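S.K.: Provide a 3D model corresponding to the input given below.
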Amino acid sequence: MKVMAIGTLDAPLTPEQRQQILPKEVSHTLKLYLDGKIEQFWFRQGTGPIFLMSADSVEEAKATVDDMPLVAGGLAKYQFWPVGPLAPLGLLIQGQ
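M.R.: Just a heads-up that it's a prediction; the model follows:
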């Protein structure tokens, strides 16, 4: 299953937080990408990251993100949306 994880920072990071936490966050994100748990990622300027995740469930995606430094440190939170193919498009090709 695919899950969109949409992150929001609770408040802008201080320069100290950026220096201490962001290198860990980037490393953690890269590991999840290389492990195939995050398939794609984007950043919404001033808001936070968006991940397209591969997971068996929304709960699994949430558990994966909960271990990330910004979330574990109480500095960010995520919303999770299960997504899949645009099934109604199948109506356009029925009978072909």
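S.K.: only C-alpha atoms for contact and neighbour calcs from this point on.
M.R.: Will do.
S.K.: show me what the helix of greatest length in the chain is packed against.
M.R.: For the chain, the helix that runs over the most residues, judged by DSSP state H, is helix 15-34. When contacts are defined as 3 or more Cα pairs under 8 Å, 6 or more residues apart in numbering; DSSP states H and E, helix 15-34 sits against strand 38-44, helix 69-72.
S.K.: nearest to L52, out of those?
M.R.: strand 38-44 (5.2 Å; Cα to Cα).
S.K.: to compare against the first, here's the next sequence to fold:
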Amino acid sequence: MKVFAIGAITKPPTPEQQAELMPREVPATLQHYLDGKIEQFWFRQDRLGVVFYLDVESVEGAEAEVGKLPLTEGGFMTYEFIPVGPLAPLGRLIQSK
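M.R.: Now for the predicted structure:
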């Protein structure tokens, strides 16, 4: 299953907290990528946060994956989860007569 996890900073960490969290957040995110759970990731342009494109078993699996990240564990970031799939109506274009 593919899931977009759209994260937003809801409680900005102080500079001291950033100095403690970010050296753990970045490697943890990269490990999820190397494990094949996060397929793509971006920084948001509209506000502080990230967008992850995940390959997981379920929305609950996506929640568990991002829940392990330090910014999420610390209560600094929250996520909206959107399951996605193939654009099913396109199948109408290739149905045989």
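S.K.: give me the TM-score for these two chains.
M.R.: Once superposed, the chains reach a TM-score of 0.92 (TM-score structural alignment, normalised by the length of the first structure), with 96 aligned residues with a Cα RMSD of 1.3 Å.
S.K.: if we can go back for a sec, quick check: the longest helix of the first structure compared with the second structure, mean distance?
M.R.: Overlaying the second structure shows helix 15-34 of the first structure at a mean distance of 0.9 Å from the equivalent residues (mean Cα distance after the TM-score superposition for the first structure).
S.K.: coming back round to it: same list, the helices and strands packed on helix 15-34 of the first structure, but as a markdown table with mean neighbour count and distance to S57 of the first structure please.
M.R.: Output for those, formatted as a markdown table (neighbours: other Cα atoms under 10 Å; distance: least, Cα to Cα, whole Å):
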| stretch | mean neighbour count | distance to S57 of the first structure |
| --- | --- | --- |
| strand 38-44 | 15 | 14 |
| helix 69-72 | 18 | 19 |
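S.K.: reformat those as JSON lines; add distance to I6 of the first structure.
M.R.: Output for these, formatted as JSON lines (distance: least, Cα to Cα, whole Å):
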{"stretch": "strand 38-44", "distance to I6 of the first structure": "9"}
{"stretch": "helix 69-72", "distance to I6 of the first structure": "12"}
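S.K.: which stretch among those comes nearest L9 of the first structure?
M.R.: helix 69-72 (8.3 Å).
S.K.: tell me which residues are up against the closest one.
M.R.: 21, 24-25, 28, 65-66, 76-77 (Cα atoms under 8 Å, 6 or more residues apart in numbering).
S.K.: before we move on, back to that, buried sites along the longest helix of the first structure?
M.R.: 25, 28-29, 32-33 (16 or more other Cα atoms under 10 Å).
S.K.: can you tell me which of these is nearest G48 of the first structure?
M.R.: Using Cα to Cα, E25 is the member of the buried residues of helix 15-34 of the first structure that sits closest to G48 of the first structure, with 12.1 Å.
S.K.: so what's the closest one closest to, chain neighbours aside?
M.R.: Distance criterion Cα to Cα, 6 or more residues apart in numbering; nearest residue to E25 of the first structure, sequence neighbours excluded, is P69 at 5.6 Å.
S.K.: same check, this time on G49 of the second structure
M.R.: A8 (4.2 Å).
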